[in-house]
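Novice: generate a structure from the sequence data that follows.
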Amino acid sequence: MCIFRRIHSILSVFLVAGVLQYATSFYLPGLAPVSFCEKNTEKENEVPDCKSTIEVFVNRLDSVESVLPYEYTAFDLCSNDEEKRPSENLGQVLFGERIEPSPYKFEFKKKEECKHVCTKEYDTNRAGDKTLLEFLKKGMLLNYQHHWIVDNMPVTWCYDVEDGQKFCNPGFPIGCYVTESGRPKDACVVNSEFNERDTFYIFNHVDITIYYHVVVENEAAGSRLVAAKMEPKSYKHKDGPDCTGAPMDLSNKFSGELKVMYTYSVQFLEDQNIRWASRWDYILESMPHTNIQWFSIMNSLVIVLFLSGMVAMIMLRTLHKDIARYNQIDSVEDAQEEFGWKLVHGDVFRPPRKGMLLSVFLGSGTQILIMTFVTLFFACLGFLSPANRGALMTCAVVLWVLLGTPAGFVAARFYKSFGGEKWKTNVLLTAFLCPGVVFADFFVMNLILWGEGSSAAMPFGTLVAILALWFCISVPLTFLGAYFGFKKSAIEHPVRTNQIPRQIPEQSFYTKPFPGIIMGGILPFGCIFIQLFFILNSIWSHQMYYMFGFLFLVFIILVITCSEATILLCYFHLCAEDYHWQWRSFLTSGFTAIYFSVYAVHYFFSKLQISGLASTILYFGYTMIMALIFFLFTGTIGFFACFWFVTKIYSVVKVD
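Specialist: Purely as a prediction, here's the structure:
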């Protein structure tokens, strides 16, 4: 894979995002509708861009019982090696998506019945065939799912669930398994004929229904696809395609020769009620969490806003009284009788211990904070919707690379204000410490994926391309930001720092560092708890996440909550004459990442059905990356909030 071609595809997301297509209506870049017409008709001649052949693309196969996705060809299914696979962006590669052309091709409005696709033959006496058959059994046992794509929309399997609702799954299983005790697992419950003990049933036939509506634009008629639904079935074809026989069973103890014939049936139905722009709605609205999510999110927002209002009111009223009282002091004797946060004004801006590490964390956290804000903003505008595959991750990575300058500037600025002089070490750590830890973890996870033959394993060329982006773009931008940060004069504090540190009195339990840090992370975690559940579901249970508007709102509330909770605890510590607020403010809100890690462990054991050592290691390895990013993100918010608060109160109060 050409490195420069990969870099070009990564950066192209911004070029695409800046292009507006002028037509009778506005569509997101790269997601314009495609018109279809019947083959060999006059309509096709009237519409230049009207297609007659509908291509089906296949994506990776995944399972809720395993973290390891596999390419479509890994299970020896019907493949199309003649056509070239479509290009993938960085986000798709990072998520392990492998979109390939398939031999399933339909002619628009042409009905097909039990159409033969391919036949796979196995002989258990041959080692290669036996290995392929065992891997196919493993896929059915772990409930691996197909993911087909028609006209850039998923082919869904819709079935009834509890309470009379219908769930549309953007995937369907390879097959299913009936245990030795006769209990059908997973999709085997849909057919009463699946009743043989210790037997696999292969879904080797699909009934596909494609819905379309007719549109007329510029006096030219064409049709647009608005839905693609299917139903998997199992048939034991004999001499030729026969979709009326018994199911295609495969005993777990089978030996000998086996033929598996794959077929399909397709029909087209007109539906003028579904608009092309809203053709994904029936998938998103059918998800089982949709109904409960509205109430849960609104309930969470009300609680968080109420708590944030109380914290703000307490802070404003308390500080107002303190500032008014301190400003009324006229004599030195009155000042000596005072106590609280004013007495530590000569030490509050004393450089913290390990100021180098804190400044590096602040630089990396600033980079992540800006990246998250801009990414969610674009997602709210619809540019990073599920229809635009891989765009979310691509946008996040490209933004992170381009935001090296703010990271270097913030790290250098605060390190200089802390009195640091090792500027070379500071800029190198900012450029390599946190990104290096993330990359090392990611590389180890990639080695495991390589060893397991998973499609999520990044190709070597892509790894080199990512390193090129890091070293050739992010690192120079970080150096540039650090240059401007060190060139500027040090941050001017409103009060002078005493030469001799003030002795800190004995602290009560709740003002000691560790209890305060533990308490500080509870409120921010409570604000993201509900959204965190659905985000983890989208990552590990392969559910679509699309409510970016709510996520952006929760992001804003998280920033406010982290800021207010950290400021409140910082005020209590200063009143207790403890002036070590820098690291404490960072760790107070950053401790939310510890709660996130604990919840991720609980989610793994209570919600997931993941089995296997490799999948377990991958889950916790990727969780460590997310926890580190979240730690830097929330910790930076808390520090900036406290820095503003401390600077503000000591600048408006008479302290000399």
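Novice: use CA for all of it now, contacts and neighbours both
Specialist: OK.
Novice: now stretch 107-126: how far from the chain's centre is it?
Specialist: 36 Å (C-alpha atoms, centre = their mean, to the nearest Å).
Novice: buried ones in that stretch?
Specialist: 107-109, 112, 114-117, 122, 124 (16 or more other C-alpha atoms under 10 Å).
Novice: can you check stretch 308-322 too?
Specialist: Using 16+ other C-alpha under 10 Å as the test for burial, stretch 308-322 gives 308, 311-312.
Novice: columns secondary structure and distance to Thr131 on top of the residues you listed, output as a markdown table?
Specialist: Output for the buried residues of stretch 308-322, formatted as a markdown table (DSSP: H, G, I helix; E, B strand; the rest coil; distance: C-alpha to C-alpha, whole Å):
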| residue | secondary structure | distance to Thr131 |
| --- | --- | --- |
| Ser308 | helix | 59 |
| Val311 | helix | 63 |
| Ala312 | helix | 64 |
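Novice: still on that earlier bit, what's the most distant pair in the buried residues of stretch 107-126?
Specialist: Lys109 and Thr124 (41.4 Å; C-alpha to C-alpha).
Novice: another for comparison:
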Amino acid sequence: MMANRSHLGFHLWICAFLLLSIHGLSFYLPGVAPQDFFKGDKLRVKVNKLASTKTQLPYSYYSIPYCRPNKIVDSAENLGEVLRGDRIENSPYEFQMRVPEMCNVVCRIVLDDKTTKEFKEKIDDEYRVNMILDNLPLVVPMTRLEKDSPIIYQHGFFVGRKIQYAGTKEEKYFINNHLTFTVKYHKDLQTDSARIVGFEVNAFSVKHQYDGDWTGKNRLTTCDAHAKRTVTSSDPPQEVENKKEVIFTYDVDFQESDIKWASRWDTYLLMADDQVHWFSIVNSLMIVLFLSGMVAMIIYIGFKKPALEDPVKTNKIPRQIPEQAWYMSSAFSILIGGILPFGAVFIELFFILTSIWLQQFYYIFGFLFIVFVILIVTCAEITIVLCYFQLCSEDYLWWWRSYLTSGSSALYLFLYTIFYFFTKLNITKPVSGILYFGYMLIASYAFFVLTGTIGFYACFWFTRLIYSSVKID
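Specialist: Reported below is the predicted structural model:
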């Protein structure tokens, strides 16, 4: 009877496991599942933070007097969006799926001293406006000079420009108040539904004109859907000055695309210089092979020699370390030991810094993983080689020295971030500089702990290996 109950209980556990497995197949991550849109379905554009590569200080979209919906609602954000400092909110930009629209008026504002100053500050600091549609960020297509080169994309559009206009020597501020959206979609021929695979924009500065007094329903003469009059870059721009009116408008165009929903990020994440990554990896592999040969030779020669034998018993008093040559000093060997590990990663480090501080996409984690493996091997081997030379010089104090040898690569990393700051970034505000160096100091310390730990454990394994064959009576 007890056996039958046990047998029945076992079967119940199996059934429960299978039911859980079937349920697990339906699991998906929020915001990742594809969404089908039919013709006429409402599409709502969300706005994100204003970002600048000059200040590195994000602002909310509504921190400047852009057009607002009746009620501003914050969207739920995932952990990655929170860590990036995103501020996702609703917007008055709404349109229907696969229904082109032309010259829709969003709102009209009249600038005063305060709003004029706010817009000019954001234009001076080169702030970009970020928007989102169906979890895809808004991008500006950038055509490259080389022939047959693929189009690359940049995050968001500029708030405005400070340029000379109409032959004047004085630079003036102009705001981008007209947006031409392009929504790319992949159509399902069986259901007639479509999935969004691209969200692009071209931003223009246009001084809109209309007849009579403003009522909110005026027909603009600068762009008119009835007359098929569209905004072009040759239209007079909208200047940012006190008591000037600014009318915000937008167009929407829909383009069918062969790109499937699963591949919609591929064009966003296109890396134009993957040859540089491969060149860096090949160079690093050459260094790794050279160090591997040295380590193999050291271990081989060490095992070929007969085991060391002490003529007398080991003295409990620590042996005096003989005077070392200048090139075997701790400071010199530690500084030398950090060069090769840093050399293995500095090319990839450039692209990582660019993605963080210049608001560019980074999605080449395959390259990054290869470089990380090379870094581990390089740290281990350079520490073993220098530790071997240290022991040959009768210096047995290798513990902290092995940690600092590979960990010193963090010093070169921090020096490189200083070089990057002055050569690649246009940060002018002290607060932004403190923010940059604070983050880079934390990253360098984390890199020091990582590489130092790798070097210490490699040297620890090496010394245990070579002394395990030594017989001491």
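Novice: thinking again about what came up before, which one among the buried residues of stretch 107-126 of structure 1 gets closest to Phe460 of structure 1?
Specialist: For these, the nearest to Phe460 of structure 1 is Tyr122 (33.0 Å; C-alpha to C-alpha).
Novice: what residues does stretch 364-375 of structure 1 touch?
Specialist: 392, 395-396, 399-400, 403-404, 406-407, 410-411, 430, 434, 629, 632-636 (C-alpha atoms under 8 Å, 6 or more residues apart in numbering).
Novice: could you list which of those belong to helices?
Specialist: 392, 395-396, 399-400, 404, 406-407, 410-411, 430, 434, 629, 632-636 (DSSP state H).
Novice: what helix or strand does the residue most central in space within structure 1 sit in?
Specialist: Central residue of structure 1 (C-alpha atoms, centre = their mean): Ile539, 6.3 Å from the mean position. Using DSSP states H and E, Ile539 of structure 1 maps to helix 522-540.
Novice: structure 2: matching residues for that helix?
Specialist: Using TM-score structural alignment, helix 522-540 of structure 1 corresponds to residues 339-357 of structure 2.
Novice: one more: stretch 556-571 of structure 1?
Specialist: Counting by TM-score structural alignment, stretch 556-571 of structure 1 corresponds to residues 373-388.
Novice: and if you look at stretch 584-592 of structure 1?
Specialist: Using TM-score structural alignment, stretch 584-592 of structure 1 pairs with 401-409 in structure 2.
Novice: stretch 624-641 of structure 1 too?
Specialist: The aligned range for stretch 624-641 of structure 1 is 441-458, by TM-score structural alignment.
Novice: how much does that stretch stray from structure 1?
Specialist: Average distance, stretch 441-458 of structure 2 versus aligned residues of structure 1 after superposition (mean C-alpha distance after the TM-score superposition for structure 1): 0.9 Å.
Novice: identify the residues contacting Glu101 of structure 2.
Specialist: Counting by C-alpha under 8 Å, 6+ apart, the residues that Glu101 of structure 2 touches are 95, 225, 251-253.
Novice: tell me the counterpart of it in structure 1.
Specialist: Here Glu101 of structure 2 is matched to Glu112 in structure 1, going by TM-score structural alignment.
Novice: give me the distance between its match and Phe414 of structure 1.
Specialist: According to C-alpha to C-alpha, to the nearest Å, Glu112 of structure 1 stands 69 Å off from Phe414 of structure 1.
Novice: residues in contact with stretch 307-325 of structure 2?
Specialist: Contacts for stretch 307-325 of structure 2 (C-alpha under 8 Å, 6+ apart): 393-396, 469-473.
Novice: go with 10 Å
Specialist: Stretch 307-325 of structure 2 is contacted by residues 329-330, 390, 393-397, 466-473 when judged by C-alpha atoms under 10 Å, 6 or more residues apart in numbering.
Novice: just the closest of those to His11 of structure 2, please.
Specialist: Of all the contacts of stretch 307-325 of structure 2, Ser468 has the smallest distance to His11 of structure 2: 53.2 Å, by C-alpha to C-alpha.
Novice: corresponding residue for that closest one in structure 1?
Specialist: Aligned partner of Ser468 of structure 2 by TM-score structural alignment: Ser651.
Novice: report how many residues lie close to its match.
Specialist: Ser651 of structure 1 has 13 neighbours, counted by other C-alpha atoms under 10 Å.
Novice: kindly reformat the buried residues of stretch 308-322 of structure 1 as CSV containing distance to Leu587 of structure 1.
Specialist: CSV is the format used below for those (distance: C-alpha to C-alpha, whole Å):
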residue, distance to Leu587 of structure 1
Ser308, 20
Val311, 19
Ala312, 21
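Novice: chain center to stretch 15-26 of structure 1: distance?
Specialist: For stretch 15-26 of structure 1, the distance to the chain centre is 26 Å (C-alpha atoms, centre = their mean).
Novice: let me fix that: stretch 328-348 of structure 2
Specialist: The chain centroid and the centroid of stretch 328-348 of structure 2 are separated by 27 Å, computed with C-alpha atoms, centre = their mean.
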